[in-house]
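>>> Build me a model:
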Amino acid sequence: MPQDPTSRRRASDGKLSFVENLGFGLGDMASNLFFQTFNIFLLYYYTDVFGIAPAVAGTMFLLVRFFDAANDPIMGVIADRTSTKWGKYRPYLLWMAIPYGICGYMIFANPDLGESGKVIYATVTYALMLMAYTAINVPYSSLMGVISPSSQARTLASTYRFVCAFGGGLLISLLVRPLVKELGGEDEVAGFQYTMAIFAGLSVLLFWTTFATTRERVKPPKGQVNDLGGELKELIRNKPWLILFVAAMFSTTFIIMRNTVTIHYFKYVAGNGDELFIWIFDKSTFFLSSSMFMMMLGVLCMGFVIRRFDKRFLSIVLTFTTAACLVAFYFIPAENYGLMLAVNALAAFTMGPTSALVWAMYGDVADYGEYTFGRRSTGLIHSATLFALKTGSMIAGTLAGWVLDWFGFVANEQQSESSLLGISLMFSILPAIFAVGKGIALVCYPLDRDKVTEIEEALAVRKANA
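Okay, here's the model as predicted:
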């Protein structure tokens, strides 16, 4: 469509201050203090600390995460219909922060129960935590779509978000095992309790900081009528969203599957001794921490690269590079720790920016929905995206527990050749398959830079005329 200087200026407005970008990013650090703990340690905690059989844990992940995934669109609809002096989405960061912290801590409270009681307790507390996570993270994710009308500004905010997210993951991977050992001594149960109490309190403060430092600037079109049936139909007809849905599901599956068995891999396959380090880090802690650091570094470099390349193109190239690195791990000898660190550094460096790029695309998808259908359903779009993430999390957690059981894993025992093979496959080939699936989905994504600019300008003119 014709472009004029006035519309171009309107489309480029909406830059955010450093304080607001950072404050927005700290919300994902709060999320990841628990989310990354679950990704990395929860299966290990349930099998090796709490004493639940891996097949039972896998089935619990399937049931609880399936139930939780269905809650996301409901929360999105609720958030879209919320109206307060603080906006639609920000109030939930204030209201739900304390329930979020309490529910996260309760998972690790570890009361003295029998075998059946432990399964029931784990199921109930995990379900409550995921409900609290949904109630605060659907609005938080939706905030990305209304924090600025500018796609470039949202991409920059996404960069801050994922630097902070991976910073939270770095804190988890770097500090959880040392803190558990330091605070609990030989009592690993007490160590997890004290450690997660610290992270619970910190997550509450971080969410409140995000609430205090951010604003909502993008409003629904004037006269917009809420129609759930119509919104759902428009969502299904939104081709860019459908493609990102698949990409997000595959992405979460391969990341969580690999993180879930990392502790198992170094405990049973590669050895987890700390003889290489003069500090308190064992091999798995150093591996996970270096991975999070390289993901942060990759996101920090994105600002330089994104000005020169299209988001879609970058995401495709980086995703297939990550997949190739994951395949390589199957062929690296278990004793060659240095080569593992090098290959993992490249995998993490290419993985980090794709997360930020894809999340920035969701704001473009919300713009596309308003541009195409005349209705903006930011909360529903982001909540349905979280549904994809929860689905991927469900697949990864379920497969991890079931595959461990299928290959004959027995906690805290010397593993059979079959069990070692199963752990190795989940650390390399299986996540690589899902990473390739993500790359194929992104190849089909239709919104390149020129199309996004055209949509921004059209919406700016439309709103100015209204």
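>>> going forward, measure contacts between C-alpha atoms and count neighbours the same way
Noted.
>>> Okay, buried residues for stretch 315-330 please.
315-316, 318-330 (16 or more other Cα atoms under 10 Å).
>>> Of these, which pair is most distant in space?
S315 and Y330 (24.0 Å; Cα to Cα).
>>> Enumerate every residue touching I136.
I136 is in contact with Y92, L93, M96, A97, Y100, counting by Cα atoms under 8 Å, 6 or more residues apart in numbering.
>>> Next: S290.
By Cα under 8 Å, 6+ apart, the contact list for S290 reads L170, L341, A345.
>>> ok, the second one touching T285?
No. If you go by Cα atoms under 8 Å, L341 and T285 don't touch, sitting 11.8 Å apart.
>>> Which one's more surrounded, the two?
Neighbours per residue (other Cα atoms under 10 Å) separate L341 from T285, with T285 holding more: 24 against 17.
>>> What strand or helix carries that one?
Per DSSP states H and E: T285 is located in helix 283-306.
>>> Please identify the next secondary structure element, helix or strand, after that helix.
Helix 283-306 is succeeded, C-terminally, by helix 311-329 (DSSP H and E).
>>> just the angle between that following helix and helix 283-306, please?
150 degrees (axes from the mean of the first three to the mean of the last three Cα atoms, to 10 degrees).
>>> who's in contact with helix 311-329?
The contact list for helix 311-329, computed with Cα under 8 Å, 6+ apart, reads 340, 343-344, 346-348, 350-351, 353-354, 357-358, 361, 427-429, 431-433, 435-436, 438-440, 442-443, 445, 447-449.
>>> Would you do the same for the sequence below? I want to compare the two.
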Amino acid sequence: TILTSVRMFMANVGGLAVGMGLPIVVKLFDPSETSDLSSSDSAWFITMTIYGLVGLALLIFCFTQCRERVVMDKSETENVKVSDLWLEFVRNKPLRILAFFFITAFAMMAIGNSAGAYYINYNLSGTAGELSIFMGLGSIPAFIFMPMIPAIKRKVGKKGMFYIFLITAIIGMAMLYVISMVDSLKEHMMLVYIAQFVKSTGVIVATGYMWALVPEVISYGEYTHGRRISGIVNALTGIFYKAGMALGGVVPGLVLAFVDFNKDAAQQTLFAQQGILWLVAVIPAILLLLAMFIISKYDLDDERIDQINKEIEMKHNNQ
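The predicted model follows:
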């Protein structure tokens, strides 16, 4: 839990650099006073190229600084097969539950994040500065709540924490929906910021803590069939994480096409604005409700995990 909290705290430093920094960088390459947030293709291309190169440099740095401290010998690696991915998924029920939670959670985040610029630009007629604040609020709650996760989990338990923060996120999305539907409210950006902060608080804590469950399903696998195949489990979670992101990348395009969104129009139709609002609030809220149902089936509570780890440790000591 502590390692996950630190990990997600730092991940949101990167998220803040994207959320708040991206609109500012875009405007640097498209300073026209008359342009809106999406008017210059070249500005977006240059900005994403810069972010891509910086990201590549950070990944290369991470790779060069990593040291493989636990190395399997040849006899052990010969027993690892690609088919182990499927076998582990079939026989490890907690892993299957976590996998579907990953798909749902990351689809929700991808959909909501991709719609943020459309929402500020077309539903609220906002500026690049307002988009910067709105997207930045998607990461700022991490710096407040991620350090508190271990204490919160001790108080309400694993599932209780998931339920509390998933519901918090849904409340924030409901606030965004109501504010956007009432003309007298959507003129007040502070209300939009508050709703975004509430939504992001729930999303960040719930989706951040799910990574702490990965070692649990690894231990469960070792407990049930005697093999601690951490690499395979992490490979599977990576597959489902990417599947969720891919699903979240497809849905916005389909919805925008359905509502006849016109990228060349400065003012979108009411139906197109409604479609953008579906992407910001309605569809993510539905996915969060599904995520709550999925995580309710996860039955590895702290007491059971402690017992599993003790039995694994006893087995290793006896060997």
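>>> ok, back up a step: now, the contacts of helix 311-329 of structure 1 that are in strands?
If you go by DSSP state E, the contacts of helix 311-329 of structure 1 have nothing in strands.
>>> Just the buried ones from these, in PyMOL syntax?
With 16+ other Cα under 10 Å as the criterion, this PyMOL line picks the buried residues out of the contacts of helix 311-329 of structure 1:
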select buried, resi 340+343+344+346+347+348+350+351+353+354+357+358+361+427+428+429+431+432+433+435+436+438+439+440+442+445+447
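>>> now, which of the contacts of helix 311-329 of structure 1 lie within helices?
340, 343-344, 346-348, 350-351, 353-354, 357-358, 361, 427, 429, 431-433, 435-436, 438-440, 442-443, 449 (DSSP state H).
>>> list the contacts for the equivalent of T260 of structure 1 over in structure 2?
Aligned counterpart of T260 of structure 1 in structure 2: S114 (TM-score structural alignment). Contacts for S114 of structure 2 (Cα under 8 Å, 6+ apart) come out as G249, P252.
>>> which element is S114 of structure 2 on?
helix 93-118.
>>> Give me the angle between that helix and helix 283-295.
Using the same axes, to 10 degrees: helix 93-118 of structure 2 against helix 283-295 is 170 degrees.
>>> hang on, the earlier thing: which part of structure 2 lines up with the helix holding T285 of structure 1?
Under TM-score structural alignment, helix 283-306 of structure 1 corresponds to residues 130-153 of structure 2.
>>> now that stretch: how far from the chain's centre is it?
Offset of stretch 130-153 of structure 2 from its chain centre (Cα atoms, centre = their mean, to the nearest Å): 12 Å.
>>> Can you mark which positions in that stretch are buried?
Buried residues in stretch 130-153 of structure 2, counted by 16+ other Cα under 10 Å: 130-143, 145-147, 149-150, 153.
>>> Please apply the same query to stretch 56-74 of structure 1.
In stretch 56-74 of structure 1, counting by 16+ other Cα under 10 Å, buried: 56-62, 64-74.
>>> if I line the two up, what does L16 of structure 2 land on in structure 1?
Aligning on TM-score structural alignment places L16 of structure 2 opposite L170 in structure 1.
>>> Please read the previous query as pertaining to I171 of structure 2.
Per TM-score structural alignment, the equivalent position to I171 of structure 2 in structure 1 is A324.
>>> What of L236 of structure 2?
Alignment note (TM-score structural alignment): L236 of structure 2 maps to A384 of structure 1.
>>> average offset between the strand or helix carrying T64 of structure 2 and structure 1?
Using DSSP H and E, T64 of structure 2 maps to helix 41-65. In the superposition with structure 1, the average deviation recorded for helix 41-65 of structure 2 is 4.1 Å (mean Cα distance after the TM-score superposition for structure 1).
>>> Next SSE downstream of that helix?
That would be, after helix 41-65 of structure 2 and using DSSP H and E, helix 74-77.
>>> mean deviation of the helix or strand following that next one from structure 1?
As assigned by DSSP H and E, the chain's next helix or strand after helix 74-77 of structure 2 is helix 83-91. For helix 83-91 of structure 2, the mean deviation from structure 1 after alignment is 2.9 Å (mean Cα distance after the TM-score superposition for structure 1).
>>> what's the angle between helix 83-91 of structure 2 and helix 93-118?
100 degrees.
>>> Can you tell me what N238 of structure 1 aligns to in structure 2?
For N238 of structure 1, the aligned position in structure 2 is N92, judged by TM-score structural alignment.
>>> Now that match: closest residue in space, sequence neighbours ignored.
G221 (6.2 Å; Cα to Cα, 6 or more residues apart in numbering).
>>> so the residue mapped onto the one you found from structure 1 is in which element?
Aligned by TM-score structural alignment, G221 of structure 2 pairs with G369 of structure 1. In the assignment (DSSP H and E), G369 of structure 1 maps to helix 337-373.
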